[in-house]
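Asks: Task: produce atomic coordinates for the following.
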Amino acid sequence: MSANPKDIKTPPVSDTVTIEVDGRRLQARKGQMLIEVTDASGIYIPRFCYHNKLSIAANCRMCLVDVEKAPKPLPACATPVAEGMVVRTRSDRARTAQKSTMEFLLINHPLDCPVCDQGGECELQDLALGYGKDVSRYAEAKRIVKDRDIGPLISTDMTRCIHCTRCVRFGQEVAGVMEFGGLGRGEHMEIRTFLDRSVDSELSGNVIDLCPVGALTSKPFRYTARPWELEDHASISPHDCVGANINVQARRGTVMRVLPRDNEAVNECWLADRDRFSYEALKGEDRLRVPMIRRGAEWEETDWATAFEFTVAGFKKVLEEHGPESLGALASPISTLEEFYLLQKLMRALGSGNVDHRLRQTDFSDDAAAPLFPSLGRPIAELENLDGALLIGANPRKDQPLINLRLRKSALKGARVFAINPVDYDFSYRLAGKLISGPAQMVRALAGVARALSVLKKAEWPAAFAKNFRDVKPGVSEQAMAEALQQSSRASVLLGSFALSHPQAAALRSLAQYVADLCGAKLGQLPDANGAGAWLAGCVPHRGAAGKTVTTGHTARGMLHAPLKACLLLGLEPELDCLDGAAAAAAMRAAEFVVMLTTFKPSPYRTSAVEYADVWMPLAPFTETDGTFVNAEGRCQEFVTAVSPLAEARPGWKILRMLGHHLGLSGFEQDGVDDVRREMNLPDAMPAASAFPYSIAATEETVPAAGQLMRLAEVPIYALDPIVRRAPALQKTADNPPPAARMNAAQADKLGLAAGANVKLVTPQGAASLELVVDDRVPDGCVLAPSGYPETVTIGAHGPVTVRAAS
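Replies: So this is what the prediction gives:
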C-alpha cells in the first residue's frame, strides 16, 4: 500500500553544501562561487579579473580549475558550488589550462619589468613566475597601444593592459561614474576614457590598486621609489569624518606613497583621492622647519627655547593688561584628540574658556542641548543597508566620498534617498526626490516634511514649530518625502557640511530630530574631520573633556566678531579655514599677540599671517606624530608616527605640553600620548547620542534685500585644510577649478550678465572680483562663491551679496 503523499514530509533544504577541493572537505553556502570558498579556506587559485568587491567578469580565465565530471576546466570565479562537487586546483589538467592562459596573456605584454613602476608588486609578474614559460612561441609583432593623458593623478601604459576590466567595473559599480570603457575587440581592444577625457572621479585612485599590471599607476609616485624600498606604517587619514585606514609608505624618513588599509567597518578597501594624494604637501618646500618670531616687520629664525620665552612673555603681557577673558584659541578640525585636549586644558588653566574648533559653523544657539559629540547615529557600515535616507545640506560624494559609497549601495538595493540642498549636487546614484533652494527656503522645506509627517503619524506639532512655521504647508515633494520616510524601517536623516554651517543650523537640527523621531530613523551629523574627537576632548567653549562642566567661553564665531587680544592657533590658516574669512582676518589683525602652530610657512599669497602673527612654531602633521582620530560613528582610532618630524618640527601635543610648562602651569608633565589619553578618561563605549529638543532659538532669518542675491559659501573638496590645499596633483584636478561666481542662466540674464564676464561681489565685509560661470545647479536668488580661497576671503560667509559687472 503506497503512503499518502500528504503524510510524506519533505526534508528542509539546507543552505549549505559540502564540496571537496584538493582532497579537503569544505562547507559552503549554496550558490557561492568556488573562488570565494577556496579563498576563505586558504586555498589559492590564481586570478586577474576577479575582485571580491566587483562583479564577476570571468574574462581573464586564469582561475580555470579541474571540476570532476565537467567536460573542460571551469573558471572558479564564475562556477557556483554544488553538493558533492569535487575540484582539483593543482591537477595536470588545471595546471595546463592555467599555463596556457598565462601564455596567451604574455603574447602581447611588453618585456619592460625593469622600468615598470608596478615591478615588485605586480600580479602578472608574480603569476608568470609560477605559470609562465621561459620561451615564447609567439613570433609576430606585439601590439602597441598609444598612451593618453587622463589627468594629474594616474599614469597610463596601456600596452601592458591585459583587459581584466577591473577599472571599468569599479567606475560603473562602485564609484558610480563610468569613466573607463573598452573599445574594439580581441587584441585590438583598448581600455580608455570616453572621448579621451580625464579621469575626474573623487575615487579615481582606486583603479591604481585594482590594476593587476602596470597599465595604471600613480602619477605623483611614478619613478620615485621601488616597493621593496618602502616601509609600511598603519595610520588614519585626517581629512573627513570617516577616518579611513591607510598605510603610509616611507623611505629614509620621507613619505613616498599612501595606500588603503583594509577595514570593512570603515573604508572597506577603498580610499578617496584626497586621502591618497594629499601626502605630496608634506614634502613641499613651504614646510616650516624651524620656529620663527617677528620683531617689528622682520621675521627671524630661532630655537625652541627662545620661541617659548617670546610666547610666554607675550601671553603674560596680555593677561596682565587685559585679563584671561582676552585670550582665546582656535584649532583645526584635522588636529588629533590629544592636541585638542591639551589646547583646551592650556586655555582653561590660564583662566579662559575661549577655545573652539568649529571654524565653519555660524549658528551655536543649541550648544547646551548638543550631544556628547556630533554622531552619525549608527555604524558607518550600516549605511549600506538602509531603505530610506534624507540628506539635508549634504554633498557626501565630495565631502565624505566613502560615506557616499555606502549610501550608493543602499540606493542600488532599492533605498529611497532624498535631498534638501542649496545646490543641485551631482550624486552617483538616482535620488528618489530633491528640493533645491536657498538657505532660508531649505529650513521651510524641512519644516514642510516635518509637518507632513506629523499629519501622517497624527503626532503633536510642537509649539515652537507652530510659532516659527505658522504658514508652512507641505508641497507635493515634501509630502512624498514624508510618506516614503514613514514607510522605511531602516532610515537615516543626515545633516551634511552645508547644514552644519547654515545660518539657521539649530533649526535644521531640531526639525531633523523631529523627522527622525516620527519615522523611526537615526539622526546623524557629518562633522568636519576629527570634529567628534574635538567635542570629546573638550575643545568647545561650553564643555570640558568627556562633557564635563566648565566655565563657558566664546565660540569660534564669537571670538572672530568680538576680537581677542591674544590668540593661539593650532594648525589652521584663519582666513581660509574659517567660513567667514573676512572676520577671521580682521580679528587676527586686531589682536595684540598671535601664536601659530603651523605645519607650513604662511605664504603672503594665501594669508596675511606675515603681518599679524608674532610666532610661528613648526607643527608636525599626522604622519609625524602619535595620536587618535575619532570618526563620526564614535570609533577611536589610534595611530603612531610614520616618519620623524621634519627638521625642528614637533608634534602638537609636545608643543602644548611644553608651553604649559613654560607658563608655570601644573598638569603638563605627560611623557607621551598614552598619558594624555589616560588623563582624558573617555568612556570605553560611546554613549548613544542624545536627542535635540523640539525648540528653535530666536535667530534672525537672513534675507537678501531687493537687488541682492544670497551668497552660498561652499568649501570645495580640495580647499578643505592646509594639507590638501598644498597637494600639487590634487590642485590640478577638475574638482579644483579656479574660484568663480556661479549662478543659473535665468538669474544671470535677469542681472544682465554674460557667462565668462568678470563680476564684482560686494558684501558689508568687502568685495571680490570673480569670473561668472553659468551653473544651472544653483537655485534662483543665489550665487555660489566658494570659501577656502584667497580670492574670496574678503566677502565673508553665507549672506546677502550684491553682484554686478566689474568695472
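Asks: CA only for contacts and neighbour counts going forward, please
Replies: OK.
Asks: count of neighbours near Glu638?
Replies: Look at Glu638: counted by other CA atoms under 10 Å, it has 16 neighbours.
Asks: Excluding chain neighbours, give the residue nearest to it in space.
Replies: Thr628 (4.3 Å; CA to CA, 6 or more residues apart in numbering).
Asks: Chain neighbours aside, what residue packs nearest to Ser201?
Replies: Closest to Ser201 by CA to CA, 6+ apart is Val177, at 6.9 Å.
Asks: and if you look at Met256?
Replies: Among residues not flanking Met256 along the chain, Ala250 sits closest, at 5.2 Å (CA to CA, 6+ apart).
Asks: The one you found belongs to a strand?
Replies: Yes: per DSSP: H, G, I helix; E, B strand; the rest coil, Ala250 lies within a strand segment.
Asks: who's in contact with stretch 248-263?
Replies: Here stretch 248-263 makes contact (CA atoms under 8 Å, 6 or more residues apart in numbering) with 221, 224-225, 229-235, 244-247, 268-271, 275-277, 279, 282-283, 623, 642-644.
Asks: one more to line up against the first:
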Amino acid sequence: MSEEIKKFKITIDGQTTEVAPGTSILNAARQIGGKSVPPAMCYYSKLENSGGRCRTCLVEVSKGSDADPRPMPKLVASCRTNVMDGMEVKNLTSEKTQEARKAVTEFLLLNHPLDCPICDQAGECHLQDLGYEHGVENTRTEFERNTYDADDLGPNIKLNMNRCILCARCVLVAGQLTNQREHGILFRGDHAEISTYLNKALDNDFIGNVIDVCPVGALTDRTARFASRVWFTKPVDATCKCEKCSGKAVLWMKGDEIVRVTARKDQYGEVEDFICNECRFEKKDAKFWNIEGPRHISRHSVISLNHYMKSDEMEVQKLENETAKEISNKDNLE
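Replies: Okay, here's the model as predicted:
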C-alpha cells in the first residue's frame, strides 16, 4: 500500500487550501478561486515552460513556510514559485502587489497602441481588462513607440506585431502541439519581435490555435477580421464529426451566420481542447455543426454581459443590486 502524499497548506488573502507539493502559487489560487487569483498574461497550464515573462502575476509572500516563517524579501512571480507548507500570500490585500501590477501594466502598454476601437480582440482582451483595472491615464514616456507593418502569416492568420507583448504562448503552442514550428522570437531586447523564418508560412493542421492562446490582438483570424464586434455575436457550444480533433468548439454567431469558430476556453481563458484548422477556418456553415446550446462566459469581460444568465444567477444579481441600493439609501439618510 503506497503512502499518502502529504499536502501543503497555503493561505492566500486569508483563504486557506491544501495542495500537492510542487503546485505553484498561481494554481493554488485558482483552486481557491474568486478575486484572489492573480492575472496571468503569459502562463498557460497546458504549455510546458510557459510563465515568468509578463510579471503580471506578482504576489507578496508574507510568510515563507512553517519551517521558515520569514517573508520573502521581494515580490515573486506566482506562476513560477511553488507552494511551501504553511505559506501565506497576499494578492489583493497587498499594496505593494497592486502598485507593482500597475507598473507592469504600464510597461506592457509601453509600445502597445490604444487601438481597441478597431482591434478584433476588444471585448475579450486580457490586456484590455488589465489596463482598465490598473492602467494610468497618461504615459510617462516621451520616446517614439516601436511600430511594425501588419504581416500575413499564411492564408488564415494575421500578425499585428504592434500589439504583441512577447508572452511567447504562440511559439510554445506551435512547438508543442504541431509537428513543425515555422516562427519564433527574433532579435533581442526592445528589438525582439515575433516573425516567421524566411519564406515560411504557418499552415499546418493545428497552427490556428496560436490565435486562441494569444492574450491580446496580435494574432487574429483573417477569415473573421472586422466581421463583427464580439459583443454583437452570440457564443454557442457546438460539435462536429472530425477525424483530426475532438470537434468541440464555440461558434460565434450573428443571427444564423457563423462569424468565427474558436476552441472552448475555461474561466481563465485557457483552451480546453485544441481544434484543427478545418474546423476553425473552413466550417463556417451551420450544417456542419450540432449546436448544443449557449456558451456561458464566466469572465468579467463585456462578452459575458447581457447574454445568457441562468435563473439562479439572475436572482443572485438581483439581490446584490437591491442590497447595494439599500446601503446607498441608508448612507444618504445618515
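Asks: Could you get me the TM-score between them?
Replies: After superposition, the two chains reach a TM-score (TM-score structural alignment, normalised by the length of the second structure) of 0.78; 277 aligned residues with a CA RMSD of 2.2 Å.
Asks: Show me what the residue nearest to Met256 of the first structure aligns to in the second structure.
Replies: Matched by TM-score structural alignment, Ala250 of the first structure corresponds to Met253 in the second structure.
Asks: and its match, how many neighbours?
Replies: For Met253 of the second structure, using other CA under 10 Å, the count is 20.
Asks: try Val417 of the first structure
Replies: 27.
Asks: do you know how far it is from Pro439 of the first structure?
Replies: 20 Å (CA to CA, to the nearest Å).
Asks: Please apply the same query to Phe639 of the first structure.
Replies: 39 Å.
Asks: Do a quick rundown of the strands in the stretch 151-300 of the second structure.
Replies: All strands of the stretch 151-300 of the second structure, identified by DSSP state E, counting those that start in this stretch, fall at 151-152, 157-159, 183-186, 193-196, 219-221, 234-239, 248-254, 257-262, 290-294.
Asks: Among the ones you listed, which comes closest to His134 of the second structure?
Replies: Minimum separation from His134 of the second structure across the strands of the stretch 151-300 of the second structure (CA to CA) falls at strand 219-221, 23.9 Å.
Asks: For that closest one, give me the average deviation versus the first structure.
Replies: Its aligned residues in the first structure lie a mean 0.3 Å from strand 219-221 of the second structure after superposition (mean CA distance after the TM-score superposition for the first structure).
Asks: what stretch of the first structure does that strand fall on?
Replies: Going by TM-score structural alignment, strand 219-221 of the second structure sits over residues 216-218 in the first structure.
Asks: Give me the residues contacting that stretch.
Replies: Asp117, Gln118, Leu153, Ile154, Ser155, Thr156, Asp157, Met158, Gly205, Val207, Ile208.
Asks: rerun that using 6 Å as the cut-off
Replies: Ile154, Ser155, Thr156, Ile208 (CA atoms under 6 Å, 6 or more residues apart in numbering).
Asks: Format those residues as TSV; extra columns: neighbour count and distance to Cys122 of the first structure.
Replies: Converted to TSV, the contacts of stretch 216-218 of the first structure look like this (neighbours: other CA atoms under 10 Å; distance: CA to CA, whole Å):
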residue	neighbour count	distance to Cys122 of the first structure
Ile154	22	17
Ser155	22	16
Thr156	21	15
Ile208	22	11
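Asks: which two in those are spaced the farthest apart?
Replies: So, these by CA to CA: farthest apart are Thr156 and Ile208, at 9.9 Å.
Asks: Tell me how many other residues surround Val261 of the second structure.
Replies: Residues near Val261 of the second structure, counting by other CA under 10 Å: 25.
Asks: and the gap between it and Glu322 of the second structure?
Replies: 38 Å.
Asks: before we move on, what about Pro21 of the second structure?
Replies: In terms of CA to CA, Pro21 of the second structure sits 43 Å off from Glu322 of the second structure.
Asks: what does Glu313 of the second structure give?
Replies: Glu313 of the second structure is 14 Å from Glu322 of the second structure, by CA to CA.
Asks: To which residue of the second structure is Gly171 of the first structure aligned?
Replies: Match for Gly171 of the first structure (TM-score structural alignment): Ala174.
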